[in-house]
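Colleague: Quick one, what's the 3D model for this:
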Amino acid sequence: SIAPYTIEEAYEVADAIERGAWADLEGELGDLLLQVVYHGQMGAEAGHFDFDSIARQVTAKMIDRHPHIFGDESRDKSAAQQTRDWEAAKAAERAGRDAGGALDDVALGLPALMRAVKLQKRAARVGFDWPDAGSVISKIAEESQELVEARDSGDRAHLHEEFGDLLFVMANLGRHLGVDAEEALRDANAKFTRRFRAVEAALAEDNRRPEDSSLDEMDALWDRAKAAERGG
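Modeller: Below is the predicted model of the structure:
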């Protein structure tokens, strides 16, 4: 299967976008497009579909899901109404495929954090959801305590389970707060990278490396980098 390569190419496209690297993005989009061509050819050889049918299907899908653009519906719909119409169209498509339960067609191959949010959204559509963000925050406190108890028990399997539960609830909190969990974590990763590189750069000015420095020294440089970012 070339599926892992397709996923890798998609991440490389996302990386180029995040970095604002337009020169790289053109090439990465080409690599991703080549994956579509590959899969189209394999589908054609197996007698299932080809590149042309892929293009026709996505064209038809976009037309069906955007009646306010391609159909007779009003173009004055709000963004919120357009989103509701889009979700209704997708739900109708899933019903037509006889997908089964509410969670059955949430792709297993999604990144775990993204899949958690999708599972939560699907459950919420059928009424299985926390009433508000405050309830989720209370659940986080409960799960945090259970994680501490699992750590103290020395049961690694239980610790693994409770850590996963806490991550799942954190993703749910992001959904209730209107914060994209995947994007927020990417931003946190980028912030950590910037600040740690600033620590490395400050140490390098004295011909030193992090492994040659104390934690207190690095903490002080970290605080300095944080203050500099905030204009302090």
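
Colleague: CA only for contacts and neighbour counts going forward, please
Modeller: OK.

Colleague: gap between stretch 24-41 and the chain center?
Modeller: 21 Å (C-alpha atoms, centre = their mean, to the nearest Å).

Colleague: Quick check: buried residues in that stretch?
Modeller: Along stretch 24-41, the positions that meet the burial threshold by neighbour count (16 or more other C-alpha atoms under 10 Å) are 25, 28-29, 31-32, 35-41.

Colleague: Before we compare anything, build this one as well:
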Amino acid sequence: MTDGIPRLVEVMDRLRSPGGCAWDAEQTHASLAPYALEEAHELVDAIEAGDRAHLREELGDVLLQVVFHARVAQEHPEDPFDLDAVADVCADKLIARHPHVFGDEEAGTMRDHLERWDRIKAQTQGRESVMDGIPGTLGALARAQKILGRAERAGLGDDAPVAQDGSLGSALLALVARARAEGLDAETELRAATRALETAARAAEQAGRGDTQGSSG
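Modeller: All right, here's what the predicted structure looks like:
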């Protein structure tokens, strides 16, 4: 392994410090938040495109967001922390949530693993509901999947059935539930269908331009 991470931290420190970049020096956690969302979406695009070079670049952009936020956090007057502290918290969390790997619990089934993960998160983060911690910024489709998954793992599927009131919303939610039942990711399926539509629309657009140019000639 090379010194890529320490080098990136040094570059970020230079940009953020006096004599560095004025734009970088002005950023806050709040001002950087939209970029984190954007870079995460671009990473997913790279994954689905299967472009390794693009994937490497987009992973770097996501990493930059973490390093940038950690650098901003160092300057907090009352509760500063750095990238090492972020990494330590992450490592501690992974160890705590995998007692079947780092402790003496039995691994069990995949369902056992997911239920254990939710239980440990609830205990360590003081959650009162299995629905706590689902980001409000998630798109409606992704959020629906998350809520259905949490309800199912908590054994609430029968107590909180998908409403069938004839509305478009309930019909969409029922489709998400169907995707889960079939082992599909509704977000991925819709993105694939949308990409196919976009490709067809672009092809039709180009064909239309060709016809126009041919007739004008």
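
Colleague: Need the TM-score between these chains.
Modeller: The TM-score (TM-score structural alignment, normalised by the length of the second structure) is 0.69; 181 aligned residues with a C-alpha RMSD of 2.9 Å.

Colleague: that older thread, in helices, which of the buried residues of stretch 24-41 of the first structure fall?
Modeller: 25, 28-29, 31-32, 35-41 (DSSP state H).

Colleague: Alignment lookup: A88 of the first structure to the second structure.
Modeller: Residue mapping for A88 of the first structure onto the second structure gives R116, with TM-score structural alignment as the criterion.

Colleague: Tell me, how many residues neighbour the counterpart of Q74 of the second structure in the first structure?
Modeller: In the first structure, the residue matched to Q74 of the second structure (TM-score structural alignment) is A44. Applying other C-alpha atoms under 10 Å, we find 15 other residues in the vicinity of A44 of the first structure.

Colleague: and A44 of the first structure, what element?
Modeller: Secondary structure assigned from DSSP states H and E places A44 of the first structure in helix 22-45.

Colleague: mean shift of the next helix or strand after that helix relative to the second structure?
Modeller: Moving toward the C-terminus from helix 22-45 of the first structure, the first helix or strand encountered (DSSP H and E) is helix 51-65. Following superposition, helix 51-65 of the first structure is found to deviate from the second structure by 1.9 Å on average (mean C-alpha distance after the TM-score superposition for the first structure).

Colleague: Just the buried positions in helix 51-65 of the first structure, please.
Modeller: Buried residues in helix 51-65 of the first structure, defined by neighbour count with 16+ other C-alpha under 10 Å: 51, 64-65.

Colleague: would you list the residues you listed in a markdown table and tack on distance to A107 of the first structure?
Modeller: Rendered in a markdown table, the data for these read as follows (distance: C-alpha to C-alpha, whole Å):
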| residue | distance to A107 of the first structure |
| --- | --- |
| F51 | 22 |
| D64 | 22 |
| R65 | 21 |
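
Colleague: Go ahead and confirm R151 of the first structure touches E161.
Modeller: No: look at R151 of the first structure against E161 with C-alpha atoms under 8 Å: they stay out of range, at 10.9 Å.

Colleague: ok, these two, which is more surrounded?
Modeller: For R151 of the first structure and E161, the more surrounded residue by other C-alpha under 10 Å is R151, and the numbers stand at 16 against 12.

Colleague: residues touching the more buried one, list them.
Modeller: Remark: with contacts taken as C-alpha atoms under 8 Å, 6 or more residues apart in numbering, R151 of the first structure is in contact with L159.

Colleague: which other helices and strands contact the lengthiest helix in the second structure?
Modeller: Using DSSP H to assign secondary structure, the helix with the most residues in the second structure is helix 186-216. In this structure, helix 186-216 of the second structure packs against helix 140-153, helix 168-181, with contacts taken as 3 or more C-alpha pairs under 8 Å, 6 or more residues apart in numbering; DSSP states H and E.

Colleague: Packed most tightly, which of these would that be?
Modeller: Here the criterion is mean neighbour count by mean count of other C-alpha atoms under 10 Å, and of these the winner is helix 140-153, at a mean of 17.
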